[in-house]
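> Build me a model:
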Amino acid sequence: MFAMPTDKPINKPAYWLILSQNKLVRLENQSTFILARHSELEFVSQYLNNAVRVGQYQQTDCYMLDMEQQAPDHSNAELIGLRDALMSENDDAFNIIARAWQVAVFLRTHRYCGQCGSQMQRVDRELATHCHRCQHRCYPRISPCIIVAIKKQQQILLARGRHHKQGMYSTLAGFVESGESLEQAVHREVMEEVGIKIKNLRYFDSQPWPFPHSLMMGFLAEHDSGEINVDGEEILEADWYAADSLPVTPPEFSIAGRLIKAALRK
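Next up, the predicted model:
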């Protein structure tokens, strides 16, 4: 099961992902995964009852502890941005960190019932919140998002989005709308963002992406017709690039990086 609020930590060594504000707490000489008994975590003792088990890391239980907006009162603590933490860890660590952040966002944003406004209570047997007044129950939100690498002969389409870091180019992506299939979403997003048609669409892989709760579903496709015409809103620049003249692209741990590599390999 995804995460069980009833899996409370016992006093044995476990890994801890401690969140403060929108960042991870790192202690001196440790990674973002803090290996400790819960009795050794005095600086977060008041939050221990809210710990949530988010799986295992290196065959050891791993718990998420959310300090919300409180800064850690620890002389050797520093705050690490989530993106920086994700980029510095391996695949197993990425999945656990992504899960921990998504659980934290869910619990932060579901304190009150969206139907009647009453205070929500955590459910013991599953990761959910429940309103005892109107019986409304909420589960963690997952937003499906497509991402596609498009190839034209020996070149790949790469675009610079409004929210990309300066100089970063990537594949096209967008959220799936209500009533759409994944394939319909790919065709629509490509047409809306760069004005071309694609063909030979095929599924590649998926990856959870915790900004804040996306599930990226990757596709490979080929150019069919049309010239690039960016929308100027989501996409600011786009062009076709050969493998030996790529701009700055996402790292290979990300699904965008793997899509780029796979498209240029074929």
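
> okay, CA-based contacts and neighbour counts for the rest of this
OK.

> For Leu35, see how far away the nearest residue to Ala173 once chain neighbours are set aside is.
Setting aside the residues directly before and after it, Ala173 is nearest to Ile147 in space (CA to CA, 6 or more residues apart in numbering), at 4.1 Å. As for Ile147, its distance to Leu35 is 35 Å (criterion: CA to CA, to the nearest Å).

> out of those two, which sits in the more crowded spot?
Ranked by neighbour count (other CA atoms under 10 Å), Ile147 and Leu35 place Ile147 first, with 27 against 19.

> Give me the longest helix you can find in this protein.
In the chain, taking DSSP state H as the definition, the longest helix is helix 91-109.

> ranges for the helices of the stretch 51-200 of the chain?
In the stretch 51-200 of the chain, the helices defined using DSSP state H, counting those that start in this stretch lie at 82-87, 91-109, 182-194.

> Let's have those helices in CSV, adding mean neighbour count and distance to Val52.
Formatted as CSV, these follow (neighbours: other CA atoms under 10 Å; distance: least, CA to CA, whole Å):
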stretch, mean neighbour count, distance to Val52
helix 82-87, 16, 18
helix 91-109, 20, 8
helix 182-194, 19, 32
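
> Using CSV, lay out the ones you listed together with distance to Ser45.
Putting the helices of the stretch 51-200 of the chain into CSV (distance: least, CA to CA, whole Å) gives the following:
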stretch, distance to Ser45
helix 82-87, 23
helix 91-109, 18
helix 182-194, 44
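
> Please provide the structure for the following sequence as well, for comparison with the first:
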Amino acid sequence: MIEKNIYENYSIDFKENYTLNKESYCFIFNENRQLYLTEDKEIPIFNQMQLKEFDPDFTLFIGKINDYDVVVANTSCENNFHTLFELYEISHDNYQIASRAVLIRDWYKTHKYCGNCGSRNVLDKKDMMLICPQCGQMHYPRISPAIIVAINNDGKLLMAKHSYHKTNSYSIIAGFVEPGESIEEAVYREVLEEVGIKIKNLQYQRSQSWPFPNSLMLGFTADYDSGEISVDGDEIIDAKWFKPEEIDMLSSDISISSWLIKNFIKTHIGDK
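Down below sits the predicted model:
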């Protein structure tokens, strides 16, 4: 998980149908949300770029990196493209900007027309918002808040196996926030729904933007309070308590899940 503040070298701005200049950093995505990189695995600068098959009607200016323009574009080409997971292992700095870029790109692409009346949306002059000129409906970039929690029970960590995991891996409890509930209420509900127990001493730890596809992860720790583990066998097929030495860490530290698990291990037995 990246500790660095994205705004150390990046400043926000937003314009549509932007004219590329020769020194623009180009974050170019294909239909699979994969990012084009140079042969040296770098973000291309426009005047050095070999790729020409991108959509000239979809160029979004999203700010500056060290005074250089940052532009998002689309393409139908498939060569030299990499997933965001791959980019994270190559460059944390580029991953941070690419995560923002793909979320803006997805929002702009899917909100061309107003979902209320069907009119063509226009870009607001002040905020990063698309607005319908006919009915006034406002369309902000979509962010889906979700919680994730590391639950301690006398030095053991609760981990669950999800039915959609292709491997035999276990992870900590997570889920989306429902309409009308607070973040804290979402934690209590998700834990009770997924594993049938109650928790106490809920403590917020930190957050993470998670562009898969558009989540904001809010990380917590908590202690076991009462109840017996009970899973539905559908979404969650197993859950149990793990001693720190029994936990297998993922090879990548990209997620807040890894950060919470590592923090639990360090708290109880030191570095593993």
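
> circling back: now what about the longest helix of the first structure, what contacts it?
17, 19, 54-57, 63-64, 66, 68, 86-87, 139-141, 208-210, 212-213, 253 (CA atoms under 8 Å, 6 or more residues apart in numbering).

> In strands, which of those fall?
The strands, defined by DSSP state E, take in 17, 19, 54-57, 63-64, 66, 208-209 from the contacts of helix 91-109 of the first structure.

> Can you select the buried ones from the residues you listed in ChimeraX?
Of these, the buried ones go into a single ChimeraX selection, burial set by 16 or more other CA atoms under 10 Å:
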select :17,19,54,55,57,63,64,66,208,209
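
> farthest pair in the ones in strands among the contacts of helix 91-109 of the first structure?
Asp66 and Pro208 (20.0 Å; CA to CA).

> tell me which element Ile260 of the first structure is part of?
Using DSSP states H and E, Ile260 of the first structure sits within helix 255-265.

> The spatially closest residue to Tyr203 of the first structure that is not a sequence neighbour - how many residues pack around it?
Once flanking residues are discounted, Tyr203 of the first structure sits nearest to Phe219: 4.5 Å by CA to CA, 6+ apart. By other CA under 10 Å, the residues close to Phe219 of the first structure number 24.

> mean per-residue distance, the strand or helix carrying Phe219 of the first structure to the second structure?
Phe219 of the first structure belongs to strand 214-225 when assigned by DSSP H and E. Comparison of strand 214-225 of the first structure with the second structure after fitting gives an average deviation of 0.7 Å (mean CA distance after the TM-score superposition for the first structure).

> how much does that strand deviate in direction from helix 255-265?
Taking axes from the mean of the first three to the mean of the last three CA atoms, to 10 degrees, one finds that strand 214-225 of the first structure is oriented at 30 degrees with respect to helix 255-265.

> which strands and helices sit next to the next helix or strand after strand 214-225 of the first structure?
As assigned by DSSP H and E, the chain's next helix or strand after strand 214-225 of the first structure is strand 235-242. When contacts are defined as 3 or more CA pairs under 8 Å, 6 or more residues apart in numbering; DSSP states H and E, strand 235-242 of the first structure packs onto strand 155-161, helix 182-194.

> The longest one packs against which elements?
Helix 182-194 of the first structure sits against strand 143-152, strand 172-175, strand 197-209, strand 235-242, with contacts defined as 3+ CA pairs under 8 Å, 6+ apart.

> how about those strands, which one is nearest Pro5 of the first structure?
For those, the distance to Pro5 of the first structure is smallest for strand 197-209, at 21.1 Å, taking CA to CA.

> what's the spacing between the helix holding Ile260 of the first structure and its chain's center?
Centroid separation for helix 255-265 of the first structure versus its chain: 19 Å, with CA atoms, centre = their mean, to the nearest Å.

> Stretch 61-73 of the first structure now?
18 Å.

> again with stretch 105-124 of the second structure
When distances are taken as CA atoms, centre = their mean, stretch 105-124 of the second structure is centred 22 Å away from the chain's centroid.

> How about stretch 221-236 of the second structure?
25 Å.

> repeat for stretch 124-137 of the first structure
25 Å.

> Go through that stretch and flag the buried ones.
For stretch 124-137 of the first structure, using 16+ other CA under 10 Å, the buried residues are 127-131, 137.

> Ok, stretch 41-54 of the first structure next?
Of the residues in stretch 41-54 of the first structure, 44, 48, 51-54 count as buried by neighbour count, 16+ other CA under 10 Å.

> of those, closest to Cys113 of the first structure?
The shortest approach to Cys113 of the first structure among those belongs to Val52, at 20.8 Å (CA to CA).

> corresponding residue for that closest one in the second structure?
If you follow Val52 of the first structure across to the second structure using TM-score structural alignment, you land on Leu60.
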